[in-house]
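Trainee: here is a sequence with its predicted model. Questions after.
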Amino acid sequence: MNFGAPWDSLKKSIPQVPDALLHILKSRFSFTNMTPVQECAIPLLCQHKDIAAQAETGSGKTFAYLVPIIVSLIEKIPRLLDVEDESLNESDPRSGYIHALIVAPTQVLAQQIYDVLIQIISRHYVLLLIGGTDAPIDQASGSLLDRPLVVATPGRLRYYLADGLVSLKDLEILIIDEADQVIVSKDFPYIRAKLPSQRRTGLFSATFDSVTEADLALLMRNPHVVKLYNAAKEQDMYIVPQNLVMWYKVVPYEQKLYMLLRHINALRSQHKADSPKKLIVFFMTCSMSQYMSFAFTHIFELLPDQQVGIYCFNGKQSQETKIKNYNSFLADTRFAVLFTTDISARGLDISDISHVLQFDPPKLIATYTHRAGRTARCYRSGDAGIFLGLEEIGIVSLLRTRGVPLRELTSEQDAQLFDVCTTDMPGCEFTNLITSPPASPDRSALTAEEFSTLQASIKELTQKTKKLTRALATNQQRASLAAESADSTTTAVQKMQSVIHTTIELPLNEARKRLSILLEQEKNYLEQKNYMYDHNLTKFLRQVQSEKREVFESCQRALETWLSGYNENEAKLIFNVEKLPLGEFAVSLGLLKLPNHNILRRKHINFKSVDIDVSKIVYSNPKREESRQVQLDISTRKKEAREQMRQERELSRHKEGSNEITEAIRTSLTQHALSHGNRVPAQFSGEARLLSLLKGGKITEDEFDEMIDDLALSGGKMSKNPAKIRKWRR
């Protein structure tokens, strides 16, 4: 595809560009013409100018700074482009100092830049500094082997700078990729202090939201700012590729996982060997991406011939696991899906990515365009979508005001991206999971909080009905006896019956009618509530969790971290976790029980746990399960020992009369409160404080008794035991 001027035209403005480099770009990378950012940035950097280049994702920014670096190095190292020259070794002379430094925010991006470089120049002249890898160290000098070109992440670079293994005093070119992320990182101020004042600097990113003019002034002198916008979008804050289709789909939370399954299945059915498709799915947290990879691996194992490859890539994995999964995803010729987090939102350049889906919204609004930019690379076409809950639709207007052309799916697009294809798997169990969506609850029905109020009203009316029924029976019996009495007149009996009818029968009938209505509402709510648990996909996921402990624990962590992450979203007014149907979402994930999270504790959650002992769920790995059983046994014995010690202390306190002291103090405090209000006498101030802590749940009954003992024995003075002092001061 022709984008701009041919690469050969560089010879006119930059005569020192070697023909061998242009030949490599054409033969190895199939480049014939430069992209706009390359056409603007390469001449400026080669002319020793500082630049800040902002261009859309996938626009060729990497080669915009690699070419000037190679041009400047080739004059010093003639053998630089001898990629396949095996005669080079670690003892060969190189430049003797770091000539150029490329800083990237993530290991993935740094590794990717390094992989591109070693296709152009010999690997003996490039040094990669990222976490999880060991850099070569010269045993004689104790410093890193001299490499003229270094690619590094901020954290790793700072580590080597602090240890004196790397020196930047002779640095000539500094390149910062995804500059808006690197500059605000905690390690960059330290790195900036080590930079020489005389150098060329290039900043490259798709967004510069977090980069201020002060940041530019600290890094560059009279920078040339290069901003490349689409012709029709000169006022956009965010720059998006022209060939990228960006859409959103409103999906109720109880259907999100099901709709993701339909999306993957629809793309799988369209996959062809001669036109490969790959999908990246972004999640908010590492744990959620890990659980989803477990879940979808088990789901697609139901398909014949393993037609879908599921891979997970997140920051919690070891470097070895990340590299293995990433390379497997690239090499898979089937329809492959990568479940990942924002670790892949920047710089990940895979040509086969045809679709991107954001299952969860990003924490930062600017990250949306970076996620979407993993497809439509180098002016190819691409498709990027996001699932939004009914409560999150406000983000669409916000993104549009920032220049993101986000549109709701048309019916035609919806059919293409979410059509249920089961023709190639008749009778397969997978068909049962995908043919019908989970029923959505009636949004006009009661919320969990309203249902709780309803139950309280039912309880109150039930008690009132019983009380009125007893009163009616008693008073009717009295009226009957009065009617039989010779002393009672007809008028008196009628008056008594009228009073009974007015004060008891009418309120009782009204209470019964109201109770009947509320009981009907309760019945409807419970019937509506149970719809979630009957879907085949939910049953399947719960069955998997009940058989494999690693999946069960992964699902628990997934919801916990997701709740915390969602609560930290930049757009809190739109993404408010308190408004979400958390119970329905938890059921759709297949949770067996709710995790212990403060958000779940303070809300009424529409969720029914599975009636099984989750401690009996075993790991599929025998060694891991054996280790768990050993830990369980140790924990059980410790618990029994603690209980035995507690009983012995309690028995000892009974013998010493401690309980009588405690009860006397409590009685005295109660009597004083009745006669003097809330004022506590000075001699009981310590005991009152302890009693307050006990009632507030800050200390246990045993701790209360123990501290009362200390007060009694010390004459009301606080114990010198540090542990007890900490308890006192809580």
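Mentor: On my side now, so go ahead. A quick note: this is a predicted structure, and the numbers were derived from the prediction, not measured. Residues are numbered from 1 along each chain as shown.

Trainee: drop to CA atoms for contacts and neighbour counts, all remaining ones
Mentor: OK.

Trainee: now residue 246, what's its secondary structure?
Mentor: At residue 246 the chain is in strand, as set by DSSP: H, G, I helix; E, B strand; the rest coil.

Trainee: neighbours of it, just the number please.
Mentor: Around residue 246 there are 22 other residues, counting by other Cα atoms under 10 Å.

Trainee: list the residues that contact it.
Mentor: Going by Cα atoms under 8 Å, 6 or more residues apart in numbering, residue 246 touches 372, 383, 384, 385, 405, 406, 407.

Trainee: among these, which one has the most neighbours?
Mentor: Highest neighbour count within the contacts of residue 246: residue 372, with 28 neighbours (other Cα under 10 Å).

Trainee: could you verify my assumption that that one touches residue 354?
Mentor: No - Residue 372 is not in contact with residue 354 according to Cα atoms under 8 Å; the separation is 10.8 Å.

Trainee: quick one on the thing from earlier: make TSV out of the contacts of residue 246 and add distance to residue 413.
Mentor: Converted to TSV, those look like this (distance: Cα to Cα, whole Å):
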residue	distance to residue 413
372	17
383	11
384	12
385	11
405	16
406	14
407	11
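
Trainee: just curious, which of the residues you listed is nearest to residue 560?
Mentor: Lowest distance from residue 560 to the contacts of residue 246 (Cα to Cα) belongs to residue 385, with 25.1 Å.

Trainee: among the contacts of residue 246, which are located in strands?
Mentor: 383, 384, 385, 407 (DSSP state E).

Trainee: element containing residue 316, please.
Mentor: Of the helices and strands defined by DSSP states H and E, none includes residue 316.

Trainee: how far away is the closest residue to it other than its chain neighbours from residue 433?
Mentor: Setting aside the residues directly before and after it, residue 316 is nearest to residue 286 in space (Cα to Cα, 6 or more residues apart in numbering), at 6.4 Å. Taking Cα to Cα, to the nearest Å as the measure, residue 286 falls 26 Å from residue 433.

Trainee: what does residue 461 give?
Mentor: Applying Cα to Cα to residue 461 and residue 433 gives a distance of 43 Å.

Trainee: before we move on, what SS does residue 165 have?
Mentor: coil.

Trainee: so it touches residue 145, yeah?
Mentor: No - using Cα under 8 Å, residue 165 is not in contact with residue 145; the gap is 9.1 Å.

Trainee: use this one as the comparison:
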Amino acid sequence: MLLVGGTDPAQDVAAFKARGGHVMVGTPGRIEDVLKRCAAVDLRRLEVLVLDEADRLLDMGFKAQLDAVMARLPKQRRTGLFSATQTEAVQELARAGLRNPVRVNVAVAVQQQQQPAKEKGNEKAAAAAAGKEKRKEKEEGKEGKEQQQQQQQAEAAAAAGAEVEAAAAAEAAAGGSQKTPNSLSIQYVLCEPDEKIPQLVRFLRLHGPSRKVIVYAMTCAGVDHLAAVLPRLPQLATSGVRLRALHGRMKQAAREATLEAFRALPAGVLLCTDLAARGLDIPDVHWIVQLDPPQDPAAFVHRVGRTARMGRSGSALVYLAKAEEPYVEFLRLRKVPLTEGSPLPPTEGQQAAATAVADDDAAPSTSGRDAVANGAAGGGKKKAGKAAPAAATATAAAAGGGSGGGPGGAVLSAAVSTATAEVLAALRGAAERDRDVMEKATKAFVTYVRGYKEHHCKFIFRLQDLHIGRLATGLGLLRLPKMPDLKKPLGASEFRPSPVDPSTVPYRDKAREKQRQKGLQQKQHEAARSGAAASAEERAAAKRKAAAAVAAEAAEARLPAAKRRQLQMKDETAALNQEYSLLKKLKKGKISQHQYNVATGLSDDSDLEGEEPEGSAKPAGAAAAGPAGRAEVRGSDSDGDDGADSSGSDDEGEGKAGGKGSAAGAGGKPGAGGRRGKGGKSGPGTKGGKGGPLGVKQHRGALQSYIDKKARKKKRQNAKKAQRQQQ
């Protein structure tokens, strides 16, 4: 009986009650649910518990479900844990209910290297047997059935321990052992991020029409992007490649339908994530292509394990960037050997075009071109497995020893560059014509960067080494998205944005485009309404501000003269204290003479430091007289009711600050920096000009505070009066 998600648990319970079952196969969550709902399951008759993919099931994600299931199972049972990457934590094995565990390793090793290990294992087994005989001799004199049973259990445990040690010694001695079968060939190709999809396109053109291929991507968004853009590329449109997509964001029914459709195909391509890395047994899978290495290194073995099953042969290929090449040695240490392969050559038509260009430029020999054509033709006739990389290597060798050796190598390099540029142009063109492709490409970029940042092998897959410009170009992005993860992206300046505005790209689906246009119109109407409301609010605020200014002026006019003089005296005292503080700073050298003149209004910012204002002499009472000169201002007579003072000038008069009995404004320039004289009266001069006296109009802090205070008091009185009237 199969127990998995996606169906009603009540149906599973009813089916079990109707038919029963000798073997129950399912996921931990659904098995736990059915056991809770169905009391007819007789767990006392359970004999064997099998945990397939045990390293994954013993993770914390399944801890609650497995603990609940095992708590209801009988302890007298046999338990088997199976996985290609088995966990070695003793506490995890104890959680699975294993007592006296025996580890069985199935590995591929050379026969000559296994012989010393077998001898060591035999020696340990002989030593264990000798120890067993000695213990028996010691126990001969003892009687009792219980002691004999204990002795037998200890002997069994010792024998199991000897077997485990012998297996471990054999595995350590066999330096050539590996976790993958000999019928599986794993190769890697070094290429830049913008060359991965073009390489994949050439690979699918070669193997997709006649072989079953599984292509793994890192994220669900990456699978969606490949499934959307690959059928629209002209390089694959006429090749007859059938594509299917499978990832974790699909519903269970869609997953099952996709898997069954791929199984039924005689040849095709399955684009998937690590969701399809475990538990799938699809017959006749010839190639495993890993466009992106998995986040978890353990998933690498499970990915390539989808081919070369049950004695069959298979091939696997992984694309790595140059900065990721240490990953190969890392896998070798984990007993997963890889061999380096060559990038696939372009098609015959692309080679012919590159050859024609080379004929016009350098006129290479015909023998080199014939070797290239023959190598490409021979590579297409060979069988799957090691044939394609071997053909690529032979082609490169025939072309002149690689991309840089001889005329043939130059032709092949030009052909590869041309083919890559054509695919990249087609990727960007698809994004410029269809908004769905553009959005999926952007999402694939974002999720790939985040997944790369969370890679388990951070010492190899470092985000600062990822070439962002090439990655965005390889996905066909129109613009680089802004991401907080990318503070200083590598190669971002090399990315060339598209001239097409992303906001103008329509959906290919007319219904989606109609809905998008409707949403844009709604946003525009909302923005217009909010803008009108904002402008109306600004106008209302300006009106309130103007009304407040008018009210302040009216309130100032209604004040009595004595009150105005009192408030004016407060402002002048504050200004005097400020100027005195500036004078002390000038004496101590904290500020320059120019800064002091600017702060006190004796000079302008545009004047050079140390230069006197034009048309006025340096006032004697400003810097020389000091505080004593300012004391005269305190005693000055200010009879004007409007509270406005005018400044006298030193240009005309006796040349002193504060001429004797001179009236302010008697021929002086407004704002020229003059001071009111001793005993002088304020006349109808300029109100608070630049450099003039600090009067009410310039320093009206105390007056404004008084007016605001009166206004608040009046407002509170009106509010209380209104409240009393309501009561």
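Mentor: Everything's here; your move. Just so you know, these numbers come straight off a predicted model, no measurement behind them.

Trainee: what would you report as the TM-score here?
Mentor: Once superposed, chain against chain, the TM-score is 0.53 (TM-score structural alignment, normalised by the length of structure 2); 427 aligned residues with a Cα RMSD of 3.9 Å.

Trainee: who has more neighbours out of residue 165 and residue 145 of structure 1?
Mentor: Between residue 165 of structure 1 and residue 145, residue 145 has the larger neighbour count (other Cα under 10 Å), namely 22 against 16.

Trainee: centre of the chain to stretch 628-636 of structure 2, how far?
Mentor: 70 Å (Cα atoms, centre = their mean, to the nearest Å).

Trainee: state the span of structure 1 onto which it is aligned.
Mentor: Counting by TM-score structural alignment, stretch 628-636 of structure 2 falls onto no part of structure 1.

Trainee: stretch 460-479 of structure 2 now?
Mentor: Using TM-score structural alignment, stretch 460-479 of structure 2 pairs with 574-593 in structure 1.

Trainee: buried set for that stretch?
Mentor: Within stretch 574-593 of structure 1, the residues scored as buried using 16 or more other Cα atoms under 10 Å are 575, 577, 580-593.

Trainee: any idea how far residue 45 of structure 1 is from residue 13 of structure 1?
Mentor: 12 Å.

Trainee: just to revisit the earlier point, dump the ones in strands among the contacts of residue 246 of structure 1 to a markdown table, plus distance to residue 228 of structure 1.
Mentor: Shown next, in a markdown table, are those (distance: Cα to Cα, whole Å):
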| residue | distance to residue 228 of structure 1 |
| --- | --- |
| 383 | 22 |
| 384 | 21 |
| 385 | 24 |
| 407 | 23 |
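
Trainee: so which of the residues you listed is the closest to residue 21 of structure 1?
Mentor: Taking Cα to Cα as the measure, residue 21 of structure 1 sits nearest to residue 383 out of those, at 33.5 Å.

Trainee: rewinding a little: residues in contact with the residue nearest to residue 316 of structure 1?
Mentor: 314, 315, 316, 340, 341, 558.

Trainee: which pair of those spans the longest distance?
Mentor: Between any two of these, the greatest separation by Cα to Cα is 14.3 Å, found for 315 and 558.

Trainee: run through the helices of the stretch 301-450 of structure 2 in chain order.
Mentor: Along the stretch 301-450 of structure 2, counting by DSSP state H, counting those that start in this stretch, helices occupy 326-333, 348-361, 366-381, 387-398, 406-433, 435-453.

Trainee: among the ones you listed, which comes closest to residue 63 of structure 2?
Mentor: helix 435-453 (24.9 Å).

Trainee: in structure 1, what residue corresponds to residue 344 of structure 2?
Mentor: Per TM-score structural alignment, residue 344 of structure 2 is aligned with residue 418.

Trainee: tell me the contacts of that match?
Mentor: 259, 262, 263, 265, 266.

Trainee: before we move on, what about residue 388 of structure 1?
Mentor: By Cα under 8 Å, 6+ apart, the contact list for residue 388 of structure 1 reads 248, 249, 250, 251, 252, 360, 361.

Trainee: residues near residue 82 of structure 2, how many?
Mentor: 15.

Trainee: quick check: it vs residue 532 of structure 2, distance?
Mentor: From residue 82 of structure 2 over to residue 532 of structure 2 the distance is 69 Å, taken as Cα to Cα.

Trainee: grab the nearest non-local neighbour of residue 421 of structure 1.
Mentor: Here the residue nearest residue 421 of structure 1, using Cα to Cα, 6+ apart, is residue 266, at 6.3 Å.

Trainee: give me the number of residues near that neighbour?
Mentor: A count of nearby residues for residue 266 of structure 1, using other Cα under 10 Å, gives 19.

Trainee: structure 2: which residue goes with that one?
Mentor: Per TM-score structural alignment, residue 266 of structure 1 is aligned with residue 206.

Trainee: that's a helix at its match, yeah?
Mentor: Yes - the assignment for residue 206 of structure 2 is a helix, going by three-state DSSP.

Trainee: how far does the helix ranked longest in structure 2 sit from the chain's center?
Mentor: The single longest helix within structure 2, with elements called by DSSP state H, is helix 510-558. Distance of helix 510-558 of structure 2 from its chain centroid, counting by Cα atoms, centre = their mean, is 38 Å.

Trainee: what about stretch 481-500 of structure 2, how long is it end to end?
Mentor: End-to-end distance for stretch 481-500 of structure 2: 15 Å, by Cα to Cα.

Trainee: which residues does that stretch contact?
Mentor: 432, 442, 446, 450, 464-470, 472-473, 477-480.

Trainee: surely residue 444 of structure 2 touches residue 225?
Mentor: Yes - assessed by Cα under 8 Å, residue 444 of structure 2 is found in contact with residue 225 at 6.6 Å.

Trainee: who's in contact with the residue most central in space within structure 2?
Mentor: The centre of structure 2 sits closest to residue 450, judged by Cα atoms, centre = their mean, with a distance of 3.4 Å. Going by Cα under 8 Å, 6+ apart, residue 450 of structure 2 touches residue 485.
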